[in-house]
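Asker: got a predicted structure here, sequence first:
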Amino acid sequence: MTNTTKNTTAYVAQSIASFGIALTVVIVGEVNLPVAGWTRAFLGLGTVFLVSSCFTLAKCIRDQQETESVVSRIDQARIERMMAEFDPYRVPTPGDPAAPRAFG
């Protein structure tokens, strides 16, 4: 069972717009802040670091979800193969390599 959901174009556009608006508001606020230049520079560097950290975190979460999805698909394929090969009406014979071995 794979759960593949596609994001709509409107959702992607809204996400991009909200990110752009938020970043613009922060930058305009930092530029118009009535403080010394070094304070603005410090806040600007903090903003750059925060934005890059957000992108890195989003990528890590996406990669982890993709890894779990691949492992889930591999496990599902193994289970489907085992179920396809299983014959509940088959009677094992003593020479059959798939027959259960007796201990001793």
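Answerer: Sure thing, it's come through. Residues are numbered from 1 along each chain as shown.
Asker: switch to C-alpha atoms for all contacts and neighbour counts from now on
Answerer: Fine.
Asker: just the element for residue 10, please.
Answerer: Here residue 10, judged by DSSP states H and E, is contained in helix 9-31.
Asker: between the longest helix belonging to the chain and helix 9-31, how big is the angle?
Answerer: Secondary structure of the chain per DSSP state H: the longest helix is helix 37-85. Interaxial angle of helix 37-85 relative to helix 9-31 (axes from the mean of the first three to the mean of the last three C-alpha atoms, to 10 degrees): 160 degrees.
Asker: in contact with residue 44, which residues?
Answerer: 27, 30 (C-alpha atoms under 8 Å, 6 or more residues apart in numbering).
Asker: burial count for residue 70?
Answerer: 13 (other C-alpha atoms under 10 Å).
Asker: distance-wise, check it relative to residue 23.
Answerer: Between residue 70 and residue 23 the computed distance is 34 Å (C-alpha to C-alpha, to the nearest Å).
Asker: residue 79 now?
Answerer: Per C-alpha to C-alpha, residue 79 is found 47 Å from residue 23.
Asker: got another one to weigh against that:
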Amino acid sequence: MLPSLLKSLREEKKFPQREVASALGIDTTTYCKIEKGKYPANKEQVEKLAELFHADRNELVKVWLADKIVNIANKDEEVAAEAIKLADSKFNDLSKEP
């Protein structure tokens, strides 16, 4: 999800990959791997990219976090499904607190 979104945003803004990589303080090869989903971006990088692309920070962080959850869940799908239900329940409980 995030890799294709980053590529779309970069192309929309007409930034070359080397310029985006430089803004992140990484080499172009590493940024290319982020766009291809072969290397994970960290939260700080995602926030910098949101600023660079003038994109909604919360939306990019949400997609980044969803990717992390999916990647972890793929390692143990059975346990992950139960963990997601438990987390959802906890979030619902938190939202009910005053």
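Answerer: Good, I have the coordinates. A quick note: this is a predicted structure, and the numbers were derived from the prediction, not measured.
Asker: can you pull the TM-score for these?
Answerer: The TM-score (TM-score structural alignment, normalised by the length of structure 2) is 0.28; 42 aligned residues with a C-alpha RMSD of 4.1 Å.
Asker: quick one: secondary structure of the residue most central in space within structure 2?
Answerer: Residue closest to the mean C-alpha point of structure 2, counted by C-alpha atoms, centre = their mean, is residue 64 at 1.7 Å. Three-state assignment for residue 64 of structure 2 (DSSP: H, G, I helix; E, B strand; the rest coil): helix.
Asker: give me the nearest residue to it, chain neighbours excluded.
Answerer: Once flanking residues are discounted, residue 64 of structure 2 sits nearest to residue 2: 5.8 Å by C-alpha to C-alpha, 6 or more residues apart in numbering.
Asker: just residue 72 of structure 2 next, same as before
Answerer: Distances taken as C-alpha to C-alpha, 6+ apart place residue 80 nearest to residue 72 of structure 2, at 7.7 Å, with adjacent residues excluded.
Asker: right, and the one you found touches residue 73 too?
Answerer: Yes: if you go by C-alpha atoms under 8 Å, residue 80 of structure 2 and residue 73 touch, sitting 4.9 Å apart.
Asker: relative to residue 10 of structure 2, how far out is the nearest residue to residue 79 of structure 2 once chain neighbours are set aside?
Answerer: Nearest residue to residue 79 of structure 2, sequence neighbours excluded (C-alpha to C-alpha, 6+ apart): residue 73, at 7.9 Å. Computed as C-alpha to C-alpha, the residue 73 of structure 2 to residue 10 of structure 2 distance reads 28 Å.
Asker: the two: who's more crowded?
Answerer: Per other C-alpha under 10 Å, whichever of residue 73 of structure 2 and residue 10 has more neighbours is residue 10, with 19 against 16.
Asker: what about the more buried one, distance to residue 17 of structure 2?
Answerer: 8 Å.
Asker: ok, residue 86 of structure 2 next?
Answerer: Using C-alpha to C-alpha, residue 86 of structure 2 is found at 39 Å from residue 17 of structure 2.
Asker: between the two, which is the more surrounded one?
Answerer: Shown here are residue 86 of structure 2 and residue 17; by other C-alpha under 10 Å, residue 17 has more neighbours (19 against 12).
Asker: contact partners for that one?
Answerer: Taking C-alpha under 8 Å, 6+ apart, we find residue 17 of structure 2 in contact with 10, 28, 31, 32.
Asker: hang on, the residue nearest to residue 64 of structure 2 packs against residue 63?
Answerer: Yes: taking contacts as C-alpha under 8 Å, residue 2 of structure 2 lies within contact range of residue 63: 5.9 Å.
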